[in-house]
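J.: What follows is a predicted protein model with its sequence.
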Amino acid sequence: MKIRAAVINEAGQNYQIETLQLAEMQPDEVLVKMVASGMCMSDETIRKGGLGVPFPMVPGHEGSGIVEKVGGNVKSFQVGDHVVMSYAYCGQCPSCRTGHPAICNDWSELNLAGVREDGSHTFYKEDGTQVGNFYGHSSFVTHSLTHESNLTKVDEDLDLRLIGPLGCGFLTGSGTVINGLQPTVGSSIAVFGTGAVGLAAMMAAKIQGCSTIIAVDIHDSRLEIAKSLGATHVINSKITDPIEKVNEITNGLGVNYAVDTTGVGPVMKTALTVVAKGGTFAPIAVSENSLEFNPTFDLILMNKSIKGVIMGDGVPQLSIPQLAEFYREGRFAFDQLVKYYSFEDINQAAADSVNGSVIKPILIMDESYSV
């Protein structure tokens, strides 16, 4: 089967829309016709050569589409199902069986190796060159082969052009708060960085009942969006010292929780500093930068914690429908953060995401789709 895909042939190159051959379906696979896909900063990390993913490859991991065919061993899906894509997991290891598939023992192999579990590829160029996938599927394509664990069924009245980003960016931000930090009602939180992940964390904090929600960024336009989505206070850290301002807001106590989505070393240190005694800091950006601190003075004497959270510690098949329901209720207005692009304009969409002019670009693969 021939498909169209956005291929990165070498690290640092732009996306190239190419015709690829899709491999034959295996019994445990599902064929999905892609309707749309969000673009995530992880895709930009991949494009530049990060995470060790082999080239050539097809990125994308926030896809949404319609099931066209199912393998003989597939039990959970049927033709016509509307689905959102997320990460792959084995379902058998201790992490998976205790409700934490985001730290599956085989996570790296299933999501970053670029091949199926048996080592074969799903994508091939017309000359036979093997092309790697991402997250066990790749969503920057017109059709994809994937596994049941990658898919979450969603109601057909939800707009498939919109909801793909629930599979990663918005899941990561919201899940960090809901599943990772689990803030108590009336508590305080500061979110550093108001991109898709940060704003999702902030909206989740409001849903969880935090009474003080502080958004920190260097762009006034994004801080205005944060205020409209529930931030009780905003700080432009280019103009105002965030440590002083947080202390002012909290009467010198600091915040119970802090989340950093920037991955910038000094920003992460600031986020840790503003956490109150007994509080918790979650640095969740994919970053090569380090965080330096003194365990005695920065953690022990203050009884602070640093908590790592990957993919919001979410079970996609539970968290994605939960976020969709929050959206229906008007409590998770992620639709205000997106801009749509045609598939062919993927490089412009990527550039707009990197320069910050667009919070969440979404590529449309199937222009004929309608709700």
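T.: Sure, I can see it.
J.: only C-alpha atoms for contact and neighbour calcs from this point on.
T.: OK.
J.: Which residue ranges of the protein form helices?
T.: Residue ranges of the helices in the chain, as given by DSSP state H, are 41-47, 94-97, 107-112, 169-175, 196-207, 220-228, 242-249, 265-273, 316-328, 346-354.
J.: Output the contacting helices and strands for the fourth one.
T.: For helix 169-175, the contact count by 3 or more C-alpha pairs under 8 Å, 6 or more residues apart in numbering; DSSP states H and E identifies helix 196-207, helix 316-328 as packing neighbours.
J.: dump the residue contacts of the nearest residue to Ser86 once chain neighbours are set aside.
T.: In space, and not counting its chain neighbours, Ser86 is closest to Gly167: 4.6 Å by C-alpha to C-alpha, 6 or more residues apart in numbering. Contacts of Gly167 were listed using C-alpha atoms under 8 Å, 6 or more residues apart in numbering, and they are His61, Glu62, Gly63, Val84, Met85, Ser86, Tyr87, Pro316, Ile320.
J.: this is the comparison structure:
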Amino acid sequence: MTNDDIRHEATAAIARGSSDPLTFEQVTLQSPRADEVLIKIVASGICHTDLVCLHQELPVPLPIVLGHEGAGIVVEIGSAVQDLVPGDHVVLSFNSCGQCPSCDSKLPSYCYHFMANNFSGSRSDGTGTMEQNGAAVNANFFGQSSFATMAIANVRNTVKVSKELPLEMLAPLGCGIQTGAGTVLNSLPVTEKHSLAIFGGGAVGLSALMAAKLIGAAPLVVVEPLADRRALALELGADHVIDPFAVENVVEEIKKLVGGVDFSLEMTGIPAVAKQCIDVLKPLGTCALVGAAPADAEISINIMEMLVTGRKIVGIVEGDAEPRTFIPQLIKYYEEGRFPFDRLIDFFPFESLNEAIKAQESGQSIKPVVRMV
């Protein structure tokens, strides 16, 4: 019997329609290929991008197994995998080709084949990682599909972590928390001399806030409509919080408080909010577009105003992170007490995944994590 003949049984939450609840169904996985790893998923975070894809605002093939903040235990490794062994604890992140100019420059989040490797529902060669009754199931979402009890990931998006910290807590580092923190620590030249306005107090925005506080940047402003998130932002280091629905003009309110900012971070994916992010900048300021938006979302800018102020707009994916080095760095900051991302997390059992999704959509939970065991 060859490895290709071996089948591993798993339970996966399958999205069959944008308005339908996920259904828990049995699937099978083959043994990993040479550069792949088979993982028993212990927990998975739920990210805004999961919801965007679930509702087909960013189209993915249906039915599909979503989930891209997985953490688990290595069960089996491919023949070419050298730095992992069965029993290792790992966090899963986004996939990349490992060969294009961006990957060669250690910027895999801008991989030339990012969409195919993360959103196609299959490996880059079109083959699947999950089957049901002999037929392929769309999976390999972000190189993992972690809304399942087992997943296959490429070694490039598999990050070995210490066994001393609980995997269920580390799961969200693979996308949302990495994206927010990386925007400040990797993507933008933020120093203690700079001011920031963060539009959106979810997991990505609050992770950016914690990273900015870690650097010592100030003043820090968070724009967020939910009162409990504004309160948490203040506890995590924000100097000012603004309810956008309680003021007449968000831009003018920020200018009144701090005189404009050096960096603004758009975390919502809402075009009108992105426009506010641009308008609140000081001369030579930079607006970072981070939030996942619908595929057809656009904003209108005044070219002459951009020209005379020297303002910049940058798009940022995954916080410009190379996960295998950046995720361990975030864990180190956490262990030092300087990046308390655990304060964002709420836990749910795997069978309550649909309820956890609703909790995130309603704002009840900042970062829901489902535990498989």
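T.: Okay, I see it. Predicted, not measured: the structure shown is a model, and the values here were computed from it.
J.: State the TM-score obtained for the two superposed chains.
T.: Here the superposed chains carry a TM-score of 0.95, computed using TM-score structural alignment, normalised by the length of the first structure; 363 aligned residues with a C-alpha RMSD of 1.3 Å.
J.: about what we covered before: any idea which of the contacts of Gly167 of the first structure is the one closest to Leu158 of the first structure?
T.: Val84 (10.8 Å; C-alpha to C-alpha).
J.: which residue lines up with that closest one in the second structure?
T.: The equivalent of Val84 of the first structure in the second structure is Val91 (alignment by TM-score structural alignment).
J.: one step back: relative to Glu62 of the first structure, how far out is the residue nearest to Ser86 of the first structure?
T.: Separation of Gly167 of the first structure from Glu62 of the first structure (C-alpha to C-alpha, to the nearest Å) stands at 5 Å.
J.: intersection of neighbour lists for those two?
T.: Joint contacts of Gly167 of the first structure and Glu62 (C-alpha under 8 Å, 6+ apart) are Val84, Met85, Ser86.
J.: Go through those and give me the one with the most neighbours.
T.: Of all these, Met85 has the most neighbours under the rule other C-alpha atoms under 10 Å, reaching 36 neighbours.
J.: For stretch 319-334 of the second structure, buried residues please.
T.: Neighbour counts using 16 or more other C-alpha atoms under 10 Å place Gly319, Asp320, Ala321, Glu322, Pro323, Arg324, Phe326, Ile327, Pro328, Leu330, Ile331, Tyr333 of stretch 319-334 of the second structure among the buried residues.
J.: so that stretch matches what in the first structure?
T.: The aligned range for stretch 319-334 of the second structure is 312-327, by TM-score structural alignment.
J.: on that earlier part again, give the closest residue to the match of Val84 of the first structure in space, chain neighbours not counted.
T.: In this structure, Val91 of the second structure finds its nearest non-sequential neighbour in Ala71, 4.3 Å apart by C-alpha to C-alpha, 6+ apart.
J.: ok, now which ones touch the aligned partner of Phe281 of the first structure in the second structure?
T.: Alignment note (TM-score structural alignment): Phe281 of the first structure maps to Cys287 of the second structure. In this structure, Cys287 of the second structure makes contact with Phe263, Ser264, Leu265, Glu266, Cys277, Ile278, Leu281, Arg311, Lys312, Ile313, Val314, judged by C-alpha under 8 Å, 6+ apart.
J.: For the buried residues of stretch 319-334 of the second structure, could you give me CSV that also reports distance to Asp346 of the second structure?
T.: Below are these laid out as CSV (distance: C-alpha to C-alpha, whole Å):
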residue, distance to Asp346 of the second structure
Gly319, 23
Asp320, 26
Ala321, 25
Glu322, 26
Pro323, 23
Arg324, 25
Phe326, 23
Ile327, 20
Pro328, 22
Leu330, 19
Ile331, 18
Tyr333, 21
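J.: Give me the neighbour count for Ser187 of the first structure.
T.: 16.
J.: which residues touch it?
T.: By C-alpha under 8 Å, 6+ apart, the contact set of Ser187 of the first structure is Gly209, Cys210, Ser211, Thr212, Val255, Asn256.
J.: Using neighbour counts, trim these to the buried set.
T.: By 16+ other C-alpha under 10 Å, the contacts of Ser187 of the first structure give Cys210, Ser211, Thr212, Val255, Asn256 as buried.
J.: Distance to Glu288 of the first structure added to those, as a markdown table?
T.: Below are these laid out as a markdown table (distance: C-alpha to C-alpha, whole Å):
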| residue | distance to Glu288 of the first structure |
| --- | --- |
| Cys210 | 31 |
| Ser211 | 33 |
| Thr212 | 30 |
| Val255 | 26 |
| Asn256 | 26 |
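J.: mind listing which of the residues you listed are in strands?
T.: Under the assignment DSSP state E, those contribute Thr212, Val255, Asn256 to strands.
J.: For Val315 of the first structure, see how far away Arg96 of the first structure is.
T.: To be clear, residue 96 of the first structure is Cys; Arg isn't right here. According to C-alpha to C-alpha, Cys96 of the first structure and Val315 of the first structure sit 9 Å apart.
J.: What lies in contact with the match of stretch 319-334 of the second structure?
T.: Stretch 312-327 of the first structure is touched from outside by 86, 99-103, 151-154, 163, 166-167, 171-177, 179-180, 332-334, with contacts defined as C-alpha under 8 Å, 6+ apart.
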